[in-house]
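Colleague: structural data only, the sequence is not supplied:
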């Protein structure tokens, strides 16, 4: 399969296909016309000796320093080298590849004044499976993701470090092994490569995709917990949700009911008790609100994925080159903070269900689901692990977007911290996935005690999926490998729900 980029209609399905190695990439034929036109405007203005920010001037506070025509290429290379000061653990392979893809898509819109060769090299790196090593820390999320994108750009000029066929090497060697040639940056091209929001948006996109998968898994595993605790189905009936018409709330209620159809374990109001605790009764309200968060993040990310976010922008029809602020990451910063908060609550709700599964004061199951309570601790401490992750998520969910530190001698006096927000959101998703893995282990153990034959057909299938990864706990054992195996299966979408 081949995905064609024009900067206007790249979606999540296409991104996922490319990152999974199921599709190659090329620039649409009609996009080249706009790309060539924007480059012609740059060249024309250079010939006329016009002063253009970042083309023949310095950067940031140095924007009033005019650069001679003979030094414009050196200016662009110096920009990349000086701005490549990221630190910390590198972004994952998929984030780096997504950054290449999203930068190529943004440049393909034809508002950046870059040459064909530059965009084509981004595409060639994607198709060759070559990706830059990009440190994850160091971006303020305004003036673009300058540090991360500079590390990406270094590889394109034959510097920096990259991974090719599983091996780490310098950029020039990686390009050579892939049969590619480094580019020599022309006027504006260095700035066009790094003045954008592609680090936060790439990580945000991957975060959204994983969060969306996790939200659907949460509905499934909550249904298994609901059964194991003999939950009251009346709270899921559509009448309640129709009078508070949040669409997502009703969707979750219907989803949980579909999982529970045919169960011999669920109860009716007044049969065992009149009401369930909120962690069961309010699943539609909480999970539904989290779906609303996901929809907000989806909307903002799709806009950003298909936007021109560098500066200045080149408008071919009018011949104007306009300095603006599309590189400012505030929309994505807010979306990532919101996503992190939503996913923290998904984990928090899950941990409360774990507590109800293992606490003998809250159910009629053996204490801590242990085969021999007292002699064996069973699933006592697995709840501690979940609680620890919930607590960590609360710290990570503090909004990064409310902070700003001026930079570039106060020229850039308000920044978004959007990349920090995306990094924190992704860590929250990783933590919440492990919390839900813990719930899956506990719910399956409780179902083993209740009798799997009493489960609804859909939850029984989920139970069997869990059991294929985590065997029944018949005696105390270290559960760390089980948690990690379950979490990985959820992440890789190996659990069918």
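Modeller: Great, that's in hand. Just so we're clear, the structure is a prediction, and the values are computed from it rather than from any experiment. Residues are numbered from 1 along each chain as shown.

Colleague: all contacts plus neighbour counts: C-alpha atoms, from now on.
Modeller: Will do.

Colleague: how much space is there between the spatially most central residue of the chain and residue 282?
Modeller: The centroid of the chain falls nearest to residue 207 when counting by Cα atoms, centre = their mean (1.5 Å). Distance, residue 207 to residue 282, using Cα to Cα, to the nearest Å: 25 Å.

Colleague: residue 263 now?
Modeller: Residue 263 is 20 Å from residue 282, by Cα to Cα.

Colleague: show me which positions of the helix or strand hosting residue 422 end up buried.
Modeller: Secondary structure assigned from DSSP states H and E places residue 422 in helix 418-450. Residues 418-450 are the ones in helix 418-450 that count as buried (16 or more other Cα atoms under 10 Å).

Colleague: swap in stretch 450-460?
Modeller: So for stretch 450-460, counting by 16+ other Cα under 10 Å, buried means 450, 452, 454-460.

Colleague: can you tell me the distance between the two ends of that stretch?
Modeller: Span of stretch 450-460 from end to end, Cα to Cα: 12 Å.

Colleague: give me the residues contacting that stretch.
Modeller: For stretch 450-460, contacts defined as Cα atoms under 8 Å, 6 or more residues apart in numbering pick out 220, 223-224, 227-228, 258-265, 447, 463.

Colleague: here comes the other one, which I'd like you to weigh against the first:
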């Protein structure tokens, strides 16, 4: 990944999901605002002063977890922090993408910027230097229970500061020790509390969740567009998205979906065709699009709000308050808010895919003047019959993955940590649900385009005609049976790569 020459100064401001998207996608050089530096330095000095006193300070001069009553002598505090990082680096599985590691690093800086974690400038600056030189920690995917922080993933993020572990460097995963040597960087010696500050917090599950939500936020808008294509192909009524109907409710998200429909379908004659249902009672997968897509938007907005708050807040324990001369102990290391939000939005994303799959099914059903399975000579040809099977298989997986991970807590650490969030699992399965949903939405667009070609009297709206024409430049009409796997793979990629463009092009809210 090529770093930009512009510099982003990390401030004390509130970072929205869009801000995080811009940071992780444009990868500017990073620097700290002077106010942030002052807060970090004040917090670090406060920790050193308190560590010199004859008192227990958890994670600073004591053991960790259920070993919190074990006092560690002052001369062993550096070893304590080193041991903490290396002993907690227990992640397993594939190495996560660089984009996720980068976002984790940035979100960790947002926790450090307040000075409440007690970390000094040396580790913070080393993380910034790594970012600025495109040296990205290599972090295994699995191993966090999402309480007492994402200990394992964050320990792997911290290892390169000590000259241990692995990093992405020039496109390869290599030992960090060699990279530090090339850069002329010495391994850091951690001061009191710094090992714990590096590993405590839920930056892993927050970052995984943020990346998933960046995709979902775009998908739900283009889902309106694809549903509008399907609605025309199926010759639906126009009444279900009319403004007066939706003024009877208090759900702004429904109104947004209906407004998107009115915008992109203006000029279409789909509701005037002889095949349109005269009773205006279209199947729910069409007639209830504003209600279902609107509810999904509500869940997505809720999850975004939670993730933004979590990314901007301080996730660590204990926290240090130099201004009031306080050290406070609590549970800001617990990822329950994130885990619940991700489990919730997983269900919503699955529903977005499910209603899309149902529209695909309806288009293949031989109704509204369309041929069975959208192919000439059905029987000799199977057409899109088995395309829907793949969508059904993906939906089955999504439904299984909707089981909430957050309700299946498993006690750890001799019952000291007797309730954990399992937000790591929530984040993994959400990612898979999003992947499957991308396929299913791509299948809907493939199917809608095929159905439109059979709906000869149909006059598409100017907006959707543009989408159709563009799509047909890449995906041809199925004249007779052919291998469709490649089309389905390409449709998923094509839709994902063009989401942002379509949102702007068609003015989707």
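Modeller: Thanks, I have the structure now. Values in this document were obtained by computation on a predicted structure and should not be read as measured data.

Colleague: thinking again about what came up before, map the residue nearest to the centre of the first structure onto the second structure.
Modeller: Taking TM-score structural alignment, residue 207 of the first structure has residue 212 as its aligned residue in the second structure.

Colleague: mind checking how far the residue lying closest to its match once chain neighbours are set aside is from residue 47 of the second structure?
Modeller: With sequence-adjacent residues excluded and distances taken as Cα to Cα, 6 or more residues apart in numbering, residue 212 of the second structure is closest to residue 431, at 6.1 Å. Separation of residue 431 of the second structure from residue 47 of the second structure (Cα to Cα) stands at 39 Å.

Colleague: contacting residues for the counterpart of residue 436 of the first structure in the second structure?
Modeller: For residue 436 of the first structure, the aligned position in the second structure is residue 441, judged by TM-score structural alignment. Each residue near residue 441 of the second structure by Cα under 8 Å, 6+ apart is listed here: 223, 226, 353, 356-357, 492.

Colleague: hey, where'd the helices end up in the stretch 351-497 of the first structure?
Modeller: In the stretch 351-497 of the first structure, the segments counted as helices under DSSP state H, counting those that start in this stretch are 380-396, 418-450, 457-469, 480-491.

Colleague: roughly how far is the longest one from the heart of the chain?
Modeller: Read that as helix 418-450 of the first structure. Between the centre of helix 418-450 of the first structure and the centre of its chain there are 15 Å (Cα atoms, centre = their mean, to the nearest Å).

Colleague: next one: the third one
Modeller: The chain centroid and the centroid of helix 457-469 of the first structure are separated by 27 Å under Cα atoms, centre = their mean.

Colleague: how about that helix, aligned to which bit of the second structure?
Modeller: The aligned range for helix 457-469 of the first structure is 462-474, by TM-score structural alignment.

Colleague: ok, now the last one?
Modeller: The aligned range for helix 480-491 of the first structure in the second structure is 485-496, by TM-score structural alignment.

Colleague: how close does that stretch sit to the first structure?
Modeller: On superposition with the first structure, the mean distance recorded for stretch 485-496 of the second structure (mean Cα distance after the TM-score superposition for the first structure) is 1.8 Å.

Colleague: again with stretch 39-49 of the second structure
Modeller: Stretch 39-49 of the second structure sits 0.6 Å off on average (mean Cα distance after the TM-score superposition for the first structure).

Colleague: what's the answer for stretch 425-435 of the second structure, then?
Modeller: Mean for stretch 425-435 of the second structure is 1.2 Å (mean Cα distance after the TM-score superposition for the first structure).

Colleague: and what of stretch 204-215 of the second structure?
Modeller: With mean Cα distance after the TM-score superposition for the first structure, stretch 204-215 of the second structure averages 0.5 Å from its match.

Colleague: return the distance of the residue nearest to the centre of the first structure relative to residue 365 of the first structure.
Modeller: Counting by Cα to Cα, the gap from residue 207 of the first structure to residue 365 of the first structure is 36 Å.

Colleague: the second structure: which residue goes with residue 277 of the first structure?
Modeller: In the second structure, residue 277 of the first structure lands on residue 283 (TM-score structural alignment).

Colleague: typed the wrong thing, it's residue 29 of the first structure
Modeller: Per TM-score structural alignment, residue 29 of the first structure is aligned with residue 34.

Colleague: OK, contacts around that match?
Modeller: For residue 34 of the second structure, no contacting residues are found, by Cα under 8 Å, 6+ apart.

Colleague: mind redoing it with 10 Å?
Modeller: 9-11, 40 (Cα atoms under 10 Å, 6 or more residues apart in numbering).

Colleague: can you check residue 146 of the second structure too?
Modeller: 152, 201-206, 333-336, 338-339, 406, 409, 420-426.
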